[in-house]
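In: turn this into a structure:
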Amino acid sequence: MLLFEQAEKIQSQLGHKLCNSLLIFTLVFLVIAECLRNRRPRNFPPGPLALPLVGNMFSLDLRNAHRAMTELAETYGKVYSLKLGSTWTVVLNGLSTMQEALLNKGDILNDRPVIPLHVDKDRNQGIIFTNGHLWKEQRRFALFTLKYFGVGKRSLESSILNEFIYLSKEFANEKGKPFNPHYIINKAVSNIICSLVFGQRFDYCDEKFLKMTHLVDKVAQIEGSIWTQVSQMKSKMFTVVVIDFVTHISKYLKIEMHSSNLDPSEPRDFIDCYLNEIQKDGVVDSVFHEENLVTCVFDLFVAGTETTSTTLRWALLYMAKYTEIQEKVQAEIDRVIGQSRQPSMEDRPKLPYTDAVIHELQRISNIVPLSLPHVTKREVQLEGYKIPKGVTVIPNLTSVLFDKSTWETPYTFNPGHFLNKEGKFVKQAAFIPFSLGKRACLGENLARMELFLFFTSFMQRFTFSMPPGMEPVFKPQASITLKPSEYEICITQREVCQSRI
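Out: So this is what the prediction gives:
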């Protein structure tokens, strides 16, 4: 009996040792497998060592990913790779690299990667995150329709200047006291999109309009967190907010009303044009349908409101800080336009300093620092490296907009970056805040028009300053864009303009 018990004890000990050995072997095998999986393919762009499971997550400050990615380029070159989550990502840095990738080889890099965050939202609908035939048709249609309704023309110019009158009254009502201009500016910019989509503007107190602008702001805030972008994590909050927006916008679109009053020969807005496209006969497997219309409107609102509104908020902050630049802009506007009329796009060539300030504001505020991700359709070679099909590619716009070899003082607000010795405006090839290629910002022409007319009107009518004892804070909040931290500002009417409001 004693021998039997001892045998059982030895067998049990051997069993435990065998289990432990198997466990250790399994762990070692998994670690080795993960290390092998983290090895870069042959002739793949270099980069920092990718750790098992977490990849290069600890190589980046996710609150300041664009700066971290720019610094990594100094070590690993203009084209390098990172393991973000379970997938390889290639980061492009420098103007020549982006021109080669997005212009010369744009046909291979025109697609967007599948981002889980957007799957529930659009199911391959809309303009921004679609690919192939669907994307080409939606972008072609949107560009044509925006142009039809006045983007780049006098008709839309009048709408923007008219909206400024409403905005200026809101500013004047504050009577020079400190206030946060965030949502007032959001409403004004959103109304320009409303005039294109709905064919009308809305009162700033309209409850449905207020909810819509609030939802757009919320969507941009959730969608734009750097962590969400680089890790491609789903967000239940994002899905809930987007569904709320889509439900709200679907009711607000009044598609049935548009359909019943539709005159194909005289479309009133984007919705009418889209409904006309839906009703075309003989279209097989059309990519135009009412569900896609709602998603396209969603994309137009988020892209068309967020970027311009954010740039204008940065503009007020920089003008309050650099009062000597503000005064110089005002003097040029007074000299060229005066006070008897509103600005016009025709004034732009006659306002080189003002134009330079607007460009410098866009450069230094760096609204979309990492652009939007691309994905390779097939294998492509960049800077001598081989990038396989299906790899996510990030154009690091920060590396171009702050390139020390291009800009005299890259981290200082300096309108001189866009002026020659004679004070004339000079275009810069490295000015690419809207990115490059066929995936460049759809609303670039609209944004340029809005920024010039709103900013010039601001400077013509008002003076901007910080509240007594307050200093402007230029540390951005990470969202879909780099937003300024919430701030209060004092806006006073210029004496020469008092009688005009």
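In: CA only for contacts and neighbour counts going forward, please
Out: OK.
In: contacting residues around stretch 43-57?
Out: With contact meaning Cα atoms under 8 Å, 6 or more residues apart in numbering, stretch 43-57 is reached by 31, 34-35, 38-40, 59, 76, 79-86, 90, 385-387.
In: out of those, which are buried?
Out: Buried residues within the contacts of stretch 43-57, counting neighbours by 16 or more other Cα atoms under 10 Å: 38, 40, 59, 79, 80, 81, 82, 83, 84, 85, 90, 387.
In: are we agreed that the fifth one is in a strand?
Out: Yep, that's residue 80 we're talking about. Yes: checked against DSSP: H, G, I helix; E, B strand; the rest coil, residue 80 lies within a strand.
In: and the gap between it and residue 260?
Out: Counting by Cα to Cα, to the nearest Å, the gap from residue 80 to residue 260 is 55 Å.
In: which residue ranges of this protein form strands?
Out: 79-84, 87-92, 374-375, 380-382, 385-387, 392-395, 462-465, 476-478, 482-484, 490-493 (DSSP state E).
In: may I see those strands organised as CSV, with distance to residue 335 added?
Out: What follows is the strands of the chain, written out as CSV (distance: least, Cα to Cα, whole Å):
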stretch, distance to residue 335
strand 79-84, 47
strand 87-92, 43
strand 374-375, 45
strand 380-382, 49
strand 385-387, 54
strand 392-395, 41
strand 462-465, 16
strand 476-478, 34
strand 482-484, 31
strand 490-493, 18
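In: residue 63: which of those strands is closest?
Out: Closest to residue 63 of those is strand 476-478 (Cα to Cα; 6.6 Å).
In: can you give the distance from stretch 241-253 to the centre of its chain?
Out: Relative to its chain's centre, stretch 241-253 lies at 21 Å (Cα atoms, centre = their mean, to the nearest Å).
In: second input sequence below; structure requested for side-by-side comparison:
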Amino acid sequence: HFYNDSCGENIISSLEKIIFLTFSLDDPSSYLTMELTTLLVSAVVLLVIFLWFRRSDPRLPPSPMRPLPLVGHLFNMSRDSRQLFSKWRHQCGDIYSLYLGGAHVVVLNSYDIIKEALVKKADVLSDRPPFFIDQATCIPDKGVVFSNGNSWKEQRSVSLSILRAFGMGKNLLANRIQDEASCYVNYLASLNGHATDIRVMTNICTSNIICSILIGHRFEYDDQDFQNLMYKMGLVVSDQQNVSLVNFMFWLKYLPGDLFRAKRITTNVHAVLDLLKKFIDEKKRHMEDSSDVCNLIDAFILERNKKIQAGISTTLDDKSLTKIMFELFIAGTETTSTTICWCILYLLHNPEVQDKIYAEIKEKVGTSRAPNIQDKNQLHYVNAVIHETQRLGSIVPLSVTHMCSEEVTLRGYTLPKGTYVLPNLDSVLHDKVT
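Out: Model (predicted):
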């Protein structure tokens, strides 16, 4: 018995009286409508009371506070989740539960528990939950980032093998990065020391590297298709904060207007996908059946053709290729350019580190040429600065959300099938112990 029976009866009786005054009893249809409305309101009230007083399952990880009915802990969240999650860790320990809308979310803190979950129990914790940006593409079962099962395994395996091939032997990937880096440095030098916001150009240069890998060539910065692609992608990324609530309450996207930017994200996602399809169609028209390929589109299509000719069932179709390109653009561009901007910001505030970097490059490489990938093993201090930037910046503090494909036990707690799992990388990167 979760609530006082007489109290519940009084609430329902009062609601009935209010609704009674709202309708005319002279009309039988009004009376029927009143009865149905009374039944509906009573059911909602009883549901809310039940959810509020429901006891939590002791097998689940603890929660920092009692969740509200229907919305859970959504109203307790803030824009800056870092301090909030750290506070809840001190309160509940290295593993705790949150309820966001109808989703049960388990947050993992510390290196040991994240490794146990995502490495030792990766077979049941590698699935992805549904996310709005993925649903907005209308091909949610394609690609690598959000797909699951055999489709994910095949597309991930093929994508990794192609990218690794580009990075080995001929050092194709390194050469293209080097070429774009030269254009980036030349642009900075052309400013002649004048103050500027480098974020836009850093983003453009990073995207151009992605373009050269996927399509086989870079774009001039004034190219219309490239500028359109960059603009649409920028809107998709910038609107992600607004749509975060829709990830847990999908029905919000159907509300009138566009309060959560769901409709705008859908429009821009489709615009980006249309541009990527255009690139794929152009490449297919000029593609030669050769094993000597220098871009992801050609390599992907050749791999697909080999499997079809061998009679092997495959998920490698044009939709999968489009989705993989979309994911590489969205994820690869934003994370890389943001990390570069953080590195430059840290160096501006630590000029002594700049001096040490310059001294090492001057000693190990010289000043007659730019450093390249072959110099990496000699530039120990430069590598340390890059790694420390990634640690301090922690630009994706909650990594990528995972989901339990079946019930699993973790640190003595039960995680039911369908539970969302959030690895809190900040708890590792900013932990004094690790």
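In: after superposition, what is the TM-score?
Out: After superposition, the two chains reach a TM-score (TM-score structural alignment, normalised by the length of the second structure) of 0.83; 390 aligned residues with a Cα RMSD of 2.5 Å.
In: out of the strands of the first structure, the one nearest residue 108 of the first structure is which?
Out: That would be, of the strands of the first structure and by Cα to Cα, strand 380-382, which comes in at 7.3 Å.
In: and the closest one, what other elements does it pack with?
Out: Packed against strand 380-382 of the first structure by the contact rule (3 or more Cα pairs under 8 Å, 6 or more residues apart in numbering; DSSP states H and E) you find strand 385-387.
In: superpose on the second structure and give me the mean offset of the strand it packs on.
Out: Superposing on the second structure and averaging over aligned pairs (mean Cα distance after the TM-score superposition for the first structure), strand 385-387 of the first structure comes out at 0.6 Å.
In: who touches that strand?
Out: 43, 44, 45, 376, 379, 380, 381.
In: OK, contacts around the equivalent of the last one over in the second structure?
Out: Superposed on the second structure with TM-score structural alignment, residue 381 of the first structure falls opposite residue 409. With contacts defined as Cα under 8 Å, 6+ apart, residue 409 of the second structure is in contact with residue 415.
In: tell me which residues touch residue 258 of the first structure, please.
Out: So residue 258 of the first structure contacts 271, 272 (Cα under 8 Å, 6+ apart).
In: and it? What does it align with in the second structure?
Out: Aligned by TM-score structural alignment, residue 258 of the first structure pairs with residue 284 of the second structure.
In: return the closest of the contacts of strand 385-387 of the first structure with respect to residue 133 of the first structure.
Out: Nearest to residue 133 of the first structure among these, with distances taken as Cα to Cα, is residue 376, at 16.2 Å.
In: surely the closest one touches residue 108?
Out: Yes: applying Cα atoms under 8 Å, one finds residue 376 of the first structure in contact with residue 108, separated by 5.7 Å.
In: neighbour-wise, which of the two wins?
Out: More crowded of residue 376 of the first structure and residue 108, by other Cα atoms under 10 Å: residue 376, with 21 against 18.
In: just to revisit the earlier point, for the contacts of strand 385-387 of the first structure, which one is nearest residue 175 of the first structure?
Out: residue 376 (53.8 Å).
In: quick one: the closest one from residue 98 of the first structure, how far?
Out: From residue 376 of the first structure to residue 98 of the first structure the distance is 14 Å (Cα to Cα).
In: residue 378 of the first structure too?
Out: 18 Å.
In: got it, and residue 345 of the first structure?
Out: Distance from residue 345 of the first structure to residue 98 of the first structure, by Cα to Cα: 30 Å.
In: neighbour count winner among the two?
Out: Ranked by neighbour count (other Cα under 10 Å), residue 345 of the first structure and residue 98 place residue 98 first, with 25 against 15.
In: counterpart of that one in the second structure?
Out: By TM-score structural alignment, residue 98 of the first structure lines up with residue 114.
In: please report how far its match lies from residue 398 of the second structure.
Out: Where residue 398 of the second structure is concerned, residue 114 of the second structure sits at a distance of 11 Å (Cα to Cα).
In: quick check: neighbours shared by those two?
Out: Contacts common to residue 114 of the second structure and residue 398, judged by Cα under 8 Å, 6+ apart, are residue 423.
In: residue 234 of the second structure versus the nearest residue to residue 341 of the second structure once chain neighbours are set aside, what's the distance?
Out: Once flanking residues are discounted, residue 341 of the second structure sits nearest to residue 199: 6.7 Å by Cα to Cα, 6 or more residues apart in numbering. According to Cα to Cα, residue 199 of the second structure stands 12 Å off from residue 234 of the second structure.
In: in terms of neighbours, single out the busier of those two.
Out: residue 234 (16 against 12).
In: the aligned residue in the first structure for that one: what's its closest spatial neighbour, skipping adjacent residues?
Out: Matched by TM-score structural alignment, residue 234 of the second structure corresponds to residue 217 in the first structure. Residue nearest to residue 217 of the first structure in three dimensions, not counting chain neighbours: residue 306, with 7.3 Å by Cα to Cα, 6+ apart.
In: the counterpart of that neighbour in the second structure: neighbour count?
Out: Superposed on the second structure with TM-score structural alignment, residue 306 of the first structure falls opposite residue 334. Residues near residue 334 of the second structure, counting by other Cα under 10 Å, number 19.
In: isn't residue 334 of the second structure right up against residue 203?
Out: Yes: between residue 334 of the second structure and residue 203 there is a contact under Cα under 8 Å: 7.0 Å.
In: is it correct that residue 8 of the second structure falls within a strand?
Out: No: counting by three-state DSSP, residue 8 of the second structure is not part of a strand but helix.
In: that one: how many residues sit nearby?
Out: Neighbours of residue 8 of the second structure (other Cα under 10 Å): 14.
In: likewise residue 348 of the first structure?
Out: 16.
In: alignment lookup: it to the second structure.
Out: Per TM-score structural alignment, residue 348 of the first structure is aligned with residue 376.
In: touching, its match and residue 384? I think so.
Out: No: Residue 376 of the second structure lies out of contact with residue 384 (Cα under 8 Å); the separation is 11.1 Å.
In: neighbours of residue 207 of the second structure, how many?
Out: Neighbour tally, residue 207 of the second structure, other Cα under 10 Å: 26.
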